[in-house]
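Enquirer: sequence and computational prediction follow.
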Amino acid sequence: MVGAQLVALLIPLFPLLGFLIVALNVKKVSHGFASTVACGSVLISFILSVFAFVQLLGGTPSIEVTLFRWISAGGFSATMSFLIDPLSSLMLLIITGVGFLIHVYSVGYMHGDEGYNRFFSYLNLFVFFMLLLVMGANYLVMFIGWEGVGLCSYLLIGFWFKNQAYNDAANKAFIMNRIGDLGMLLGIILIIVNFGSIQYTEVFPKASSVDAGTVTLITMLLFVGAMGKSAQIPLYTWLPDAMAGPTPVSALIHAATMVTAGVYMVARNNVLYAMSSATLEMIVIIGLATALFAATIALTQNDIKKVLAYSTVSQLGLMFLALGLGAFTSGIFHMATHAFFKALLFLGAGSVIHAMHHEQDIRKMGGLKKYLPVTYATFLIGVLAISGIPPFAGFFSKDEILASAFAHSKVVWAVAVIASLLTSFYMFRLLFLTFFGNTRASHDTIHHIHESPKSITTPLIVLAGLSVVGGFMGVPEALGGSHWLSNFLAPVFEPSKGLIEAHHLSHSTEYMLMAVIVLLTLGFIGFAYSRYVSKAHVPAAEGQISSGLQRTLYNKYYVDEIYDAIVVKPLYWISSVFDKVVETLGIDGLVNASGKAVVEGSKTARKLQTGSIGFYIFMMVIGIVLVLSAVFMK
């Protein structure tokens, strides 16, 4: 057990050491040394995470380690402590495993960039904070990691800071996440007030003794934090703009780290959420609305990374739908499979962008499969997986969510199916416009197109393999499986099962739902093929979109413009008023008036210093006379 505790300490330590070594010597060490340290530190953490995972498989219920007592005030205390249980163990494998592949990919993708060493130091720091978030044994340690990944996202989204648009995107992500984080912080404060502790092992057993209304308020406030981190309505608009950073950053944020934090946090607090049907219903509504809303926007986007960004927002909506339905295992299952195929899709998009000399507009691509065979084959696997085609990973995890939705409400199921079908359409639209048909790139670009180096294609191949087999960890009983993942996560989610009404479907119903969804998906894929391959349709150029609905979708329902009108501009106006009235006329006026008073008084007092000895003697005599007069008058 001592060895397991040591492993728990070392898992986050190595990425932190990697960050310190590279960051403190960013201008002194070679690119090769920096990338070796950064990749090696994450690889070691992955190996240690596998060791911890094996320990849990061997019967160890959990691994807990306390570094030191951090805060002690009255009856409250907080420790810097770690917890590795089945849920955090699965997260560790995703963060370090997918994170390592993204690090390796970055070696080739960032080659020649002037900020190469700085980039790898940021990646290591990002992984460290995400590990801290999922390994924390209490809310305070989790919150440190929570804020840390927010900081790293700011640094990496605005990595190319000489471009002001990228800085604006980084600021947007940082500010919108602060809005969500305020809600989460208030939720944690309420936990401290009502439970007297922030340790998970002390809070969850006491949950039933706390007023139901208080639990509802706590869970809703915590979910506000999840809405920010995991980009749910209305705090989702930062995530598509986060594409400003280098493509490996997009993959890291969307697949292995930041956006999964909200899903993990809700799943970690499953006992609290299971006690509040109102909060669960709210999560269902927001998750479902986000899944459909983002999917419709993705239909008309032409930036290869923006399409994938909105697909992430949509898929996160499905994960929260599962959590809101009480299907916590299904939500985590889809998060795991999504990590595989979304990392694959983003890195595949990066390979295309690398080959196209940083061109991201799919209207200027086409016919690339003959130039980029490995990228095309792996990207196709990722598209099949996210579309839910059997036996790829996304089929099993998405089918579970849709089955839970059907058992809960036919209306919820229908909306979720529509979002899922739209996903298959816009993803194959992306595939066909990028890799099929005639090449629409310029002659100079075509002449220089070639397959990416092995440092880029090797992670693609590994992730493609995971996207094929990853779903088999959750094969349902209806398909002859035992759902290994459900059994593995049972100790974490078992306490909440009795608090949520269970819905079960017969195997025949499950078969029917699978068949219907797969056939509909194939139909949508066929429609996409007919439109973008057979008819060779290419989306209209900027400013030539005639349809009002299409223009609305292309402009993302004008949500950014609405936020700008009702939030940003009023705040700027209020700030301007405060600047002119309070700051300039009030504070500055008072300070300047005080200064002027001193200056004018000094000018008057200076006249008393004449330099005449006779005048000084005269003033001394007058002073003595006044003092003596005052004394005798008493």
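Expert: On my side now, so go ahead. Numbering: from 1, shown residues only.

Enquirer: could you use CA atoms for every contact and neighbour count after this?
Expert: Will do.

Enquirer: in the helix or strand hosting G187, what's buried?
Expert: Per DSSP states H and E: G187 is located in helix 164-195. Within helix 164-195, the residues that count as buried by 16 or more other C-alpha atoms under 10 Å are 166-192, 194-195.

Enquirer: what's downstream of it, the next helix or strand?
Expert: Beyond helix 164-195 on the C-terminal side, the first helix or strand identified by DSSP H and E is helix 200-203.

Enquirer: these two touch, right, R69 and M80?
Expert: Yes: judged on C-alpha atoms under 8 Å, R69 makes contact with M80 at a distance of 6.3 Å.

Enquirer: between the two, who's got more neighbours?
Expert: A count of neighbours by other C-alpha atoms under 10 Å puts M80 above the other of R69 and M80, at 16 against 11.

Enquirer: sec struct for the more buried one, please.
Expert: Of the three states, M80 takes strand under DSSP: H, G, I helix; E, B strand; the rest coil.

Enquirer: let's bring in a second model and compare:
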Amino acid sequence: MEVLIVLLPLLGAILAMPLGHTGGARAAEVVTSVLVGIACFLAWITFFGFWLGDAQPHVLRLFTWIAVGDLVADWAVRVDTLSAVMLIVVTTVSTLVHVYSIGYMHEDPSRPRFFAYLSLFTFAMLMLVTADNLIQLFFGWEGVGLASYLLIGFYHFKDSANDASIKAFVMNRVGDVGLALGIMACFFVFRSVEFDVILDAVRNNAAVQPFGAEAAVPLDQLQIGFLDRTPPALEIIGILLFIGAMGKSAQFLLHTWLPDAMEGPTPVSALIHAATMVTAGVFLVCRMSDLYAAAPGASAFVTFIGATTAIFAASVALVQQDIKRVIAYSTASQLGYMFFAAGVGAYGASMFHLTTHAFFKALLFLGAGAVIHFSHHEQDMRRMGGLREQMPATFALMLIGTLAITGVGIPLVTLFGAPFGFAGFVSKDMMIEGAYEGIGEGAGFATYAFVIGLLVAALTSFYSWRLVFLTFSGKWRAPESVRKHPHHVPGVMMFSMVPLALGAVVAGIMFYSSFVGDGAGRFWAASLNTGDTYESIASTADTGGEEPVGVDTEQTEGAAEPTGVGGHATDTAHADESHGAEAHGEEAGGHHEFPTWVLVSPFVAMLAGLLAALFQYRGGDPFRPGLIGQGGLLYGFLSNRWYIDGLYRRLFLEPARILGRFLWKKGDEATIDALGPDGLSRITSGGARAVVRGQTGYVFHYAFVMLIGVTVLLLMILL
């Protein structure tokens, strides 16, 4: 069944173009959507098996893909809790985007090609999340990069789309250099690229003997040479792998491709740049959570970059006028939350927010697509407004997404053992609390992450409500042509958003116990470092090519110590003294106790952002001058995106352009061509012209030449 989940989207990608030629675009739309829908149904069955506690982790080994000496990489489907969670995220969003695109793209003549690209992306992403080794993961990693390039540049007749697709491809290749080096380092140290071999060695602090080493050394003492230094092996591996994650997940300094990727059709933004591809980096860090738990330096780096990305992207989103760019920067900011949560060791909270975020962020993107479709493809919020009466259903759905992303809920109140609120309220609070817990455990940059997390909660509330107020409130500012003839939004587009809205409401409460609550240890088992001693997992029968996932059944050194959410040892007495105030309660998850102000502060930050947005955009002219209004104190800095794009242009683009022009004009044209093919051709053509000038057509000229020739011959004979 799991193999079908992966292969059905590939079948759809293969069939889309032939069906489009023979049966029309509708045939391609229906077949690809049905095949992805079946994969989604099977993915939910797989997930429920782990959620209800019946399924066991296993690996379906299909065939050996690469076997060169010690480098062996199987083509396999790894099925454990972590991959099962990613399967439902990828297939659910992909299915709804496929259905949504039937309505959104109904006027496009290249629909079969578009749906082929969507299904190809889905297949590549599923290969990534079900990989059993780093080489197969890298295949899926590059596959989604290719599909992203194709989808961003889908409107290839537009220069801006071509530029955006190239920028996304190149920026991701920069990050992929780090990922490739990280994979090489893993093979160098562990002599394997399989996750089981690598993670089991890390859990047991095994003695490993890298290539060329004279003797085996325990992992926590192993150092490897890199750039004339000898850092700890696990630290450098963790940092290199995370550099790859930075590119794919648009983290600070490698983020510049994500806003420009909005040149692709809006369904692409929802599928790739909101809920699936950009989460690949978070998935990689969580898949390697045991390694990061054993590498505090690399974890601190993850925390710092994640928190910095969160504040950077949230601040830039404050002044964006393009509705899709606001949501794009919001995506980068929320990914920053997930990374700093993973950096402080709250891997369950990170995956929890990844799952809930997929629902409400895809909902916001698809809602924005409905607004853009209705407004004749207008994306500037300054030319919208007043759409609440024109699009009441879209307004209601986007309002749900906004309530979820801003974290609306009731602090200190539980329902079914979970904090009571929208999905984002539950999952975002868990990450902020994880950062606070990391402070007590000495996690690097945990204080920075906690403070930034609260500040970003306020900014998120402000720019999210700003989007709602500018788009749906006030007077309708659209041109007369749009007001007279707005585009009807097809019902299939609205239908696709309803399941996402349902997830944005209930996903937090529904998944809380399993992802971060009392049931987290059993739910995640050995697929994620929850800080608990790994329990042995019974071997499954070897049928149908299934093999049990390798799990160490012995306790690792020091595992008897009490541990926190992040897998770091926790001083229980200290926790009781410093945190001894109200918590969510034992029935609400069994976390360490937190002071009341920690539990309430995210809600207060959200409320502050809402009140500021109400003051600025609901009380009179929404475009009146303000702190971040056009011409305001911070507007130039934020609208220029912290001047990072300009810095890259000066540091890399312009020098590369100058160097390229110099090599073109002076190197290629003036040297190589002048002395090579162009020079030879000039000599030949010049000689030909000289010979031509001698062909006058006069007989006496030819006779004179013959006389000279005879004279020269006689002189040669006489001499």
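Expert: It's in. Just so we're clear, the structure is a prediction, and the values are computed from it rather than from any experiment.

Enquirer: so the helix holding G187 of the first structure matches what in the second structure?
Expert: Mapping helix 164-195 of the first structure onto the second structure (TM-score structural alignment) gives residues 159-190.

Enquirer: do the same with stretch 73-88 of the first structure
Expert: Under the criterion TM-score structural alignment, stretch 73-88 of the first structure matches residues 68-83.

Enquirer: return the residues in contact with the closest residue to V217 of the second structure other than its chain neighbours.
Expert: The shortest distance from V217 of the second structure to any non-neighbouring residue, by C-alpha to C-alpha, 6 or more residues apart in numbering, is to A207 (4.7 Å). Counting by C-alpha atoms under 8 Å, 6 or more residues apart in numbering, A207 of the second structure touches 201, 216-219.

Enquirer: mind listing the helices for the stretch 201-350 of the first structure?
Expert: 212-229, 238-241, 247-251, 260-268, 270-274, 277-298, 304-324, 328-355 (DSSP state H, counting those that start in this stretch).

Enquirer: just the buried residues of the first one, please?
Expert: It refers to helix 212-229 of the first structure. For helix 212-229 of the first structure, the neighbour count (16+ other C-alpha under 10 Å) marks 215-229 as buried.

Enquirer: again with stretch 554-573 of the first structure
Expert: In stretch 554-573 of the first structure, counting by 16+ other C-alpha under 10 Å, buried: 554, 556-557.

Enquirer: give the aligned range of that stretch in the second structure.
Expert: Using TM-score structural alignment, the residues of the second structure aligned to stretch 554-573 of the first structure are 639-658.

Enquirer: could you point out the longest strand of the first structure?
Expert: strand 63-73 (DSSP state E).

Enquirer: who touches that one?
Expert: By C-alpha under 8 Å, 6+ apart, the list of residues contacting strand 63-73 of the first structure reads 1, 4-5, 8-9, 77-85, 137.

Enquirer: mind listing what's buried in it?
Expert: Judged by neighbour count using 16+ other C-alpha under 10 Å, the buried positions of strand 63-73 of the first structure are 63-65.

Enquirer: out of these, which comes closest to F346 of the first structure?
Expert: Nearest to F346 of the first structure among these: I63, at 33.7 Å, using C-alpha to C-alpha.

Enquirer: counterpart of the closest one in the second structure?
Expert: Checking TM-score structural alignment: I63 of the first structure goes with H58.

Enquirer: contacts only, for I418 of the first structure.
Expert: Contact partners of I418 of the first structure, counting by C-alpha under 8 Å, 6+ apart, are L292.

Enquirer: after the helix or strand hosting it, next one along is what?
Expert: Using DSSP H and E, I418 of the first structure sits within helix 410-435. The helix or strand immediately downstream of helix 410-435 of the first structure is helix 443-448, counting by DSSP H and E.
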